[in-house]
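S.K.: Give me a 3D structure for the following:
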Amino acid sequence: MTAIFVFSGQGAQAVGMGKDLYDSSPAAAAIFNSADQILGWKVSDLCFNGPENKLTESIFCQPAIYTMSCAALAAYREKHPEVKPLACAGLSLGEYGALYAAGTFSFEDGLRLVARRAELMDKACKENNGGMASVLGGDVEVIREVCAACGIDIANYNSPGQIVISGASEKVDAAVTMLKEKGLRKVIPLKVAGAYHSKMMAGAGIALRTVLEEAALNMPTIPVYHNFSAKPSENMQELLRNLESQVAGSVRWVECVTAMAALGADTMIEFGPGNVLTGLLKRTIPEMNGININSVDGLNQ
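M.R.: Modelled structure (predicted):
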C-alpha cells in the first residue's frame, strides 16, 4: 500500500465520535486527555456526549474535529507504524490535522491554533450575514461568471461536479436564482453560520497571521498540499501565507487530491469523523482505494 493521509473538515462532526478509539487505544486516549487540559473545557466530553447543537458551533466544532482526527491518526500509527504517507492534506480545518501529521507543530500547539482560528472565523460570521450554496454539475466557467456577476466567491472545488459558492446571503440568493436560470438545477443553499472561504473572511485570515507568526512551527517533514495553493510550501513564509489565505480563499481540493495521486499513491486514508473525503475521492479518482479511520473497525482495514 502506497498511501496519502487526509483529514476531515468542519461538518463531519457527530456526537459519539472517537469514543471507541478512546476506549481501545492508549495513543488515542492520550490525545483526548491532552486536549482536555488545554482549552478550559472537556473536548472529550463534547465529542463523546454532545450536545449536538454545541458540537456544531464553530468555536467548539473545529477543536473537537481536530482532536478526534489526531486521535484517529495516533491509533492508526500505534497499530500500523509501518505505513508512511507520500503526502498529507486536509479539507479546510483538516489542513491542521495534516500539518500535525507532518510534524509542523505539536498536537497541543496545533489545538491552540485551531481554537484561535475558530474564534476569529466565528467573529467574522457574526459581523456579516453570509451564506453558502452547493452547486452539483454544470460548467465551471458558468459558475465562475455568475459568482463574479453577483460579487461572491467559489469556496470549494470539492470534486468534479461539486462546487460550493459563498458570500453575502442576498448575493448568494441572487446567484442561486441566476444559476437555475442558466439551467443548473441542483443548486442547494447550505445551513451554515457564515460565508466560509469567501472575501468576507479576509479579516479573520489577517488576524490569524499574527497568531501563526507567534506560534512554534516547523517545516513539514512530509509534503502537505495546501488548500489555497494546491501544492506544498517551499519555506516558512509561504506556509504562513497559505494558512492566512486559506481562510478566505478557495479550497482547491480536486487539485490537491489529483497532485498527491500523481506521486504514485494507490490508497487514500481519511482520518476523522465521517467519510466525506473518501466519498469525494470516488468522484475524482474512482480507481484509488479509500480507507476511513473513524472508529476501531477502521483500524482493521
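
S.K.: C-alpha from now on. contacts and neighbour counts both.
M.R.: OK.

S.K.: residues near the residue lying closest to Phe228 once chain neighbours are set aside, how many?
M.R.: Leaving aside its sequence neighbours, Phe228 sits nearest to Gln246 (Cα to Cα, 6 or more residues apart in numbering; 5.2 Å). Gln246 has 26 neighbours, counted by other Cα atoms under 10 Å.

S.K.: to compare against the first, here's another:
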Amino acid sequence: MGGISNKMVITESIKKTALIFPGQGAQEIGMGKELYETSPAARWVFDKANTILGMDIKSLCFNGPEEELMTTANSQPAIFVTSIATLNVLLEKLKRAPIGIENHEIFSEKDVPLAGTIALGMSLGEITALTAVCAITFEEGLTFVRNRGLFMEEASRLKEGKMASILGLSIDKVEEICKGVGCEVANLNCPDQVVISGEAKLVELAGDLAKAAGAKKIIMLKVSGAFHSKLMISAKEKLKKVLDKIKIENPAVDFISNISAEVTTNAGTIRENLANQLDHRTLWEASIRKAISLGYKDFLEIGPGSVLKGLLRKIDSSLNVVTLHTTGDIDNFIQNGKQS
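M.R.: Sure thing, here's the model as predicted:
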C-alpha cells in the first residue's frame, strides 16, 4: 500500500480508527474456530448464539458442511457471529480485563471506543456494525440477521434472480443498460466496479450488453438471489415487522449507513435504512469516502475474509487496512499496530 505506513500506533489509532464489517460472501469453513479455542470472550459469543438460534451455528462455522454454510439463511448469522466474536476478543485484549460480567460476557458501549470511533459495514455487515456500536443488542441483532437471511432466501425462491459485477464501465452506461433491460444497480463498491441485480435472464442479457459496450469483465456472483433489487420487496415487508420490535439506541460511536453514505444516529432513520437496504442499492465506496472526509485513514476489517481490504485499496491506495480474524492477528495488531 502506498501513502502512510502500514503500522498503526495503538494510542493514536483509537482516536481515528474506523471499524468495518464484511457482508455475505465472506463466509468460510473454519471461521472463528481458532478464536473459540483460545479465547473465553469468543466462546461466550458462539455458545450464546447457539442458544439464541436454537441451532449449532458454531459447528456450522467451524466444520460446515459447505453447502449448508453457503445458504443465505445460514451464512448471514454465521458471518455476524464470527465478526462479533472477533470484536469481543479484540476489545477484551485492548481493555486488559475481562469483558462483561458472568452470563453476559460481551463488550459494552464504554469498551467500543478502545478499538475505533466510527463503524460501518457492507450490506449484512451494517447490522454487525450497529451491534458493534451498541445501537442494537447482540441478541436482537442476531435474531434480526437470522430472519433477514431466511426472508431473503424465501424471496429468492419466488423468482430466479442473479447478481453480476461489471468491471471497467461507467456507472452512467451501466444505468442505461439496466434501464433498457429491466434490472437494477445493486452495489457501488469501488471505482470501476458496479454490481447489478435482477431476474436471472435479464442480468445475463445486461452482462452481454455491458461486454459489448466495452466492459473489461463480467463476473456472475455466487449468490442465491437478486439482492438489493425489487425482487426482495417481499423480504423487506416481512423484515419491517421484525424491525418494529427491535429497540435501537444511540450508537456508542459514529455510524455510517451504506444506504445514504452519511453519519446516521437517529433510530428512526437507522430502522428505515435497514429495511430499505434489501431493495435499494448500497453505497460502499461513497461510505468509505465519507469516512475519509472525516479524517479516517486507518481501518480495521473485523471478521472473516479480506474482501473489504481489497475494495478499500481500490478506493484509496493510501488507506491503511488491517484485517483481524484470528488471535494472532489481534495480538500482533495490539503489539505492533499491524497484521501478521
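
S.K.: so what corresponds to the residue nearest to Phe228 of structure 1 in structure 2?
M.R.: Aligned counterpart of Gln246 of structure 1 in structure 2: Gln277 (TM-score structural alignment).

S.K.: sorry, back to before: now the residue nearest to Phe228 of structure 1: how far from Ile206 of structure 1?
M.R.: 11 Å (Cα to Cα, to the nearest Å).

S.K.: Pro81 of structure 1 now?
M.R.: From Pro81 of structure 1 across to Ile206 of structure 1, the span is 38 Å (Cα to Cα).

S.K.: Please say which of those two ends up with more neighbours.
M.R.: Ile206 (17 against 10).

S.K.: pretty sure the more buried one is touching Asn242, no?
M.R.: No - here Ile206 of structure 1 does not reach Asn242: they are 11.5 Å apart, not a contact under Cα atoms under 8 Å.

S.K.: returning to what we had before: pretty sure the residue nearest to Phe228 of structure 1 contacts Ala204?
M.R.: No - with contacts counted by Cα under 8 Å, Gln246 of structure 1 stays clear of Ala204, the gap being 10.3 Å.

S.K.: Name the helix or strand for the counterpart of Tyr225 of structure 1 in structure 2, please.
M.R.: Counting by TM-score structural alignment, Tyr225 of structure 1 corresponds to Ile256 in structure 2. Using DSSP states H and E, Ile256 of structure 2 maps to strand 254-257.

S.K.: once aligned to structure 1, how far is that strand on average?
M.R.: By mean Cα distance after the TM-score superposition for structure 1, the fitted strand 254-257 of structure 2 averages 1.3 Å away from its aligned residues in structure 1.

S.K.: For Lys171 of structure 1, give its distance to Thr177 of structure 1.
M.R.: 10 Å.

S.K.: More neighbours: which of these two?
M.R.: Using other Cα under 10 Å as the criterion, Lys171 of structure 1 and Thr177 rank with Lys171 on top: 19 against 14.

S.K.: aligned partner of that one in structure 2?
M.R.: Using TM-score structural alignment, Lys171 of structure 1 pairs with Leu202 in structure 2.

S.K.: check contacts around that match.
M.R.: Leu202 of structure 2 sits next to 181-183 when contact means Cα atoms under 8 Å, 6 or more residues apart in numbering.

S.K.: what do you get for Lys238 of structure 2?
M.R.: Phe151 are the contacts of Lys238 of structure 2 under Cα under 8 Å, 6+ apart.

S.K.: Now do the same for it: its match in structure 1.
M.R.: Aligned by TM-score structural alignment, Lys238 of structure 2 pairs with Ala207 of structure 1.

S.K.: re earlier: can I take it that the match of Lys171 of structure 1 is in a strand?
M.R.: No - counting by DSSP: H, G, I helix; E, B strand; the rest coil, one finds Leu202 of structure 2 to be helix, located in no strand.
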